[in-house]
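>>> here's my sequence, what's the structure:
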Amino acid sequence: MLKIENIVKQYADHRALDNVSLEVEKGCIFGLLGPNGAGKTSLIRIINQITAPDEGSVYINGERLNPAHINRIGYLPEERGLYKKMEIGEQTLYLAQLKGLSKAEALQRSQYWFEKLEMQSWWKKKVEDLSKGMQQKVQFVATVIHEPDLIILDEPFSGFDPINAEVIKNEILELNKKGATIIFSTHRMESVEQLCDSIALIHKSKKVLDGRLKDIRNSYRSNTYCIEYLGEEIKPEATELYEVVKSRNLEDTKEIVLKLRNGVKVNDALQYLLSVAQIQQLTEVIPTINEIFIQQVNGIDHA
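Take a look at the predicted model:
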């Protein structure tokens, strides 16, 4: 769907993007991650043709990025892009027509989304009269109303309470199910775990990690297991099988985290543990995307 090749963007003496390349598969939800100032917004602006790269190329469905692609992209910026004094209904109609819809189509789709997101009573309200979360709902409607093939969401949950965040999350999944490709830029790592198929991590203007979410998490597996058990405290005698990372007493049970020695299978350790304790639960410890994110960023910063 989207191919980015060797993008470089320089602002005076600051290099915002340094030879960044990545691919977004058609029909996926792609997480674009990175700390503030990493270069994510610069890349998003290039895809939206707000700015142009100094070097490199962007392709959509095999075609070099050009003005004709604008109407097939929906962009939800992190900052608000609404006219404060304009009525919500009028504004939605205006923005929909800018994306190529007729007035009749714009009205029909606006009414559909306003009803779907329970916004019917807002039609005559002005943006300045709405809360931050309400404004974000309006902006979300403006982003998707023309049914774009590529949807770019920059911190889409900003300003939402948990209930409305869940509503928008479900709408994102529904749009993806209907065929939209979605680029999702956020600092909320729990949202990445819930939504994204693939991710890329940008730090200090460079891409430092990318791939399918499941593959990345699996690459960080360390043969470590968390075991909840009953009985006497498990002692670290079986040093040929594992090393104890940590242990603690819970309310009704005990917990121990073990890292298996090289070549040791989990069944080998489990067989021994069953002889000395009553095992309630065994879970493999795989780092979350948030933990991988922090590890990668700290590793580069302290290199």
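
>>> rest of the way, CA atoms for contacts and neighbours
Fine.

>>> show me where this protein has strands.
2-11, 14-24, 29-33, 55-60, 63-64, 73-76, 150-154, 181-185, 198-203, 206-212, 224-230, 242-249, 254-260, 278-284 (DSSP state E).

>>> another one to check against the first:
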Amino acid sequence: MSGEIVLSVSQLGKSFKDKKIISDISFEVKKGEIMAILGPNGAGKSTTIRNIMGIMYPDEGSVTFAHYKSGSIPRHKIGYLPEERGLYKNVSIMDILMYFAELKDYPVAKAKKRALAYLSKFGLEGKEKTSIEELSKGMGQKVQFIASIIHEPELLILDEPFSGLDPVSQEVFKQEIKELANNGTAILLSSHQMNLVEELCDRLYMIHQGSKVVSGTLSEVKKEYANFKCTIHGDNEPALLEKIPNVLRIEQKGKQTILYLSAEMDIPKWVKQWPEGIQVEELSIDRTTLHEIFIQIATGTGTKEGVQDA
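Now for the predicted structure:
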């Protein structure tokens, strides 16, 4: 990443009637970076994105895109995949892609070449004249994704890009998003699929009830919020496992046991304190997942000392 800031959101605030929807939302997205904006339903993610896109305007704060102020953001520099998909049903794939390219003032010949390359990459080769209504939901989503990047945007905003995709298509999208970032596109991504966010994103910004609750790199967030978790595969009696020190909670299912530990642990020293007789066929120790952190924070049971016992 070059460190060049492409999008800057500063102290954004928006109200509807007397209800504050978002307050003091501030973050940056840099060139070649994948930034996740997260939060439960109703947290304010869509409102934030709509303010960035100029679909609505903030009551407070500002959005700056590569030196352009709010209200004059150059649309041809931005790609947008909305959560609510929508393409003209009776139009062919190639015509709809050319239409989106034209909206962004992108050269037609160049757009057609890019369209054919992406159709081939996404398994839609030879379907240029197929109408949108003839496509499956997943294929239609691929076309809309291509439409959002056909004009080589500097900033790409993806709202739930993996929703409704099968695992193979998710993998295709993941690889393409990574490639776009590697080529310098700044990407702001919103998704409820935390496992994919963990795989893709450089940084994250979590909103809850309209305000920031977490931000930073994934490693920073995990260090600040995530407890350690030890998974043991072995035939062990609960009474023996309960003798292991510094365990907050034990989950046992068959031969698999998960021990939830505190955030600050001297792991090598802790393992030496185990009682004799613990059977270990496999063992792994890591931080709790982003999905678990998300659930705990959204439900108010997570703290900066680590995700707490639910």
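
>>> after superposition, what is the TM-score?
With the length set by TM-score structural alignment, normalised by the length of structure 1, the two chains reach a TM-score of 0.87; 297 aligned residues with a CA RMSD of 2.8 Å.

>>> distance to residue 166 of structure 1 added to the strands of structure 1, as TSV?
Putting those into TSV (distance: least, CA to CA, whole Å) gives the following:
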stretch	distance to residue 166 of structure 1
strand 2-11	27
strand 14-24	25
strand 29-33	16
strand 55-60	30
strand 63-64	35
strand 73-76	17
strand 150-154	15
strand 181-185	15
strand 198-203	21
strand 206-212	24
strand 224-230	30
strand 242-249	34
strand 254-260	33
strand 278-284	28
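
>>> nearest to residue 130 of structure 1, out of those?
With CA to CA, the closest approach to residue 130 of structure 1 among the strands of structure 1 belongs to strand 73-76: 17.6 Å.

>>> in structure 2, what residues pair with that closest one?
Counting by TM-score structural alignment, strand 73-76 of structure 1 lines up with residues 78-81 of structure 2.

>>> mean shift of the matching stretch relative to structure 1?
Here stretch 78-81 of structure 2, set against structure 1 after superposition, deviates by a mean of 0.5 Å using mean CA distance after the TM-score superposition for structure 1.

>>> contact partners of that stretch?
144-145, 148-149, 151-159, 161 (CA atoms under 8 Å, 6 or more residues apart in numbering).

>>> mind putting the strands of structure 1 in CSV, mean neighbour count and distance to residue 272 of structure 1 included?
Formatted as CSV, those follow (neighbours: other CA atoms under 10 Å; distance: least, CA to CA, whole Å):
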stretch, mean neighbour count, distance to residue 272 of structure 1
strand 2-11, 18, 51
strand 14-24, 18, 46
strand 29-33, 25, 42
strand 55-60, 17, 56
strand 63-64, 12, 59
strand 73-76, 22, 54
strand 150-154, 24, 50
strand 181-185, 24, 45
strand 198-203, 23, 38
strand 206-212, 18, 36
strand 224-230, 19, 13
strand 242-249, 15, 11
strand 254-260, 20, 12
strand 278-284, 14, 11
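
>>> for those strands, which one sits closest to residue 123 of structure 1?
That would be strand 73-76 among the strands of structure 1, by CA to CA, at 20.2 Å.

>>> hey, which helix is longest across structure 1?
In structure 1, with assignment by DSSP state H, the single longest helix is helix 162-177.

>>> corresponding residues in structure 2 for it?
The aligned range for helix 162-177 of structure 1 is 167-182, by TM-score structural alignment.

>>> what lies in contact with stretch 219-234 of structure 1?
253-260, 273, 276-287, 292.

>>> pull out the buried residues from the longest helix of structure 1.
Using 16 or more other CA atoms under 10 Å as the test for burial, helix 162-177 of structure 1 gives 164, 165, 168, 169, 172, 173, 175, 176.

>>> much appreciated, bye for now.
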